[in-house]
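**Q** Below are the sequence and a predicted model for it; my questions follow.
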Amino acid sequence: MVLDIVSSVLLLGGALFCAVGAFGLLRFPDLISRLQAATKPQTIGLIMVLGGAALQLNVVDALGFLLVALIQVITAPVLSQLVGRAGYRIGAIDRTSLVEDHLGERLRRDGLAPPKGRPGDR
């Protein structure tokens, strides 16, 4: 019975995290905020759902869920970084809101100047 309660809490909590992440994707104003909403809560929510489902399975079957969680944890930040870089390079990110612009400094140093101005100024 305790296992069922823990499993239910994990499943509901994971679903809540995923719903909050999806709501953030719809409501946040810019690309960087949306990337945050698309990676952090979605990853935590998926891990919680997988954990809740794994508690109801035997150990051998639950190990497959561990592999899915590991792949999610590895790929989500990498894809977020790539989408953020692409958005920066095409000018979809408002650079005035950045505290530090490390990518812009690196691009200027390498002779690949980032686009000027704010999005929509092109």
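**A** In hand now; what should we look at? Numbers count the residues shown, from 1 in each chain.
**Q** hey, let's count contacts and neighbours off CA atoms from now on
**A** Noted.
**Q** The longest helix seen in the chain packs against which elements?
**A** In the chain, ranked by residue count with DSSP state H as the criterion, the top helix is helix 59-90. Where contact means 3 or more Cα pairs under 8 Å, 6 or more residues apart in numbering; DSSP states H and E, helix 59-90 is packed against helix 31-54.
**Q** Give me the contacts around the helix it packs on.
**A** Residues outside helix 31-54 that contact it (Cα atoms under 8 Å, 6 or more residues apart in numbering) are 6-18, 20-22, 24-26, 28, 61-62, 65-66, 69, 72-73, 76-77, 80, 84, 87, 92-93.
**Q** now do stretch 6-14
**A** Outside stretch 6-14, the residues touching it (Cα under 8 Å, 6+ apart) are Ile44, Gly45, Leu46, Ile47, Met48, Val49, Leu50, Gly51, Gly52, Ala53, Leu55, Gln56.
**Q** try this one next to it:
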Amino acid sequence: MIAFLDLLSIAAIAAGTFFFFAGTVGLLRFPDSLSRLHALTKVDNLGLGLIVLGLIPRAESALSALKLVVIWALVLLSGASTAQLIGRALRRGRK
């Protein structure tokens, strides 16, 4: 069972790292600011979620696992709010 949890952790963290890398490529390759913002918010939130999923089996206690999930939820909320504000400012600046 421990080997399965190790494999699950490695796979989830590797997938999360891949999504962070894909978000970075999107940041560098997309032509306009709204496309870059979309790439960063969507892909980075998924990457962080996968990394948290990979770290949960390694957590020392249920409280530590809960802290990881709460941190991820706060990042989701703050990332969505910030992306909304930046997107609105960009749209208003274009008119």
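**A** Sure thing, it's come through. Computed from a predicted structure; not experimentally measured.
**Q** And the next helix or strand past the longest helix of structure 1?
**A** Toward the C-terminal end, the helix or strand that comes next after helix 59-90 of structure 1 (DSSP states H and E) is helix 102-109.
**Q** Report the aligned residue range of structure 2 for that following helix.
**A** Mapped onto structure 2 using TM-score structural alignment, helix 102-109 of structure 1 spans no residues at all.
**Q** now that helix against helix 59-90, angle please.
**A** 50 degrees (axes from the mean of the first three to the mean of the last three Cα atoms, to 10 degrees).
**Q** in helix 102-109 of structure 1, what counts as buried?
**A** Within helix 102-109 of structure 1, the residues that qualify as buried by neighbour count (16 or more other Cα atoms under 10 Å) are Gly104.
**Q** can you check stretch 3-18 of structure 2 too?
**A** In terms of neighbour count (16+ other Cα under 10 Å), stretch 3-18 of structure 2 has its buried residues at Leu8, Ser9, Ala11, Ala12, Ile13, Ala14, Ala15, Gly16, Thr17.
**Q** if we can go back for a sec, structure 2: matching residues for the longest helix of structure 1?
**A** The aligned range for helix 59-90 of structure 1 is 62-93, by TM-score structural alignment.
**Q** how big's the offset between the matching stretch and structure 1?
**A** Here stretch 62-93 of structure 2, set against structure 1 after superposition, deviates by a mean of 1.0 Å using mean Cα distance after the TM-score superposition for structure 1.
**Q** Can you give the distance from that stretch to the centre of its chain?
**A** Mean-position distance between stretch 62-93 of structure 2 and its chain equals 9 Å (Cα atoms, centre = their mean, to the nearest Å).
**Q** State the helix or strand in which Gly14 of structure 1 lies.
**A** Gly14 of structure 1 belongs to helix 2-27, assigned by DSSP H and E.
**Q** corresponding residues in structure 2 for that helix?
**A** So helix 2-27 of structure 1 is aligned with residues 4-29, judged by TM-score structural alignment.
**Q** Since that was my last question, I'll sign off now.
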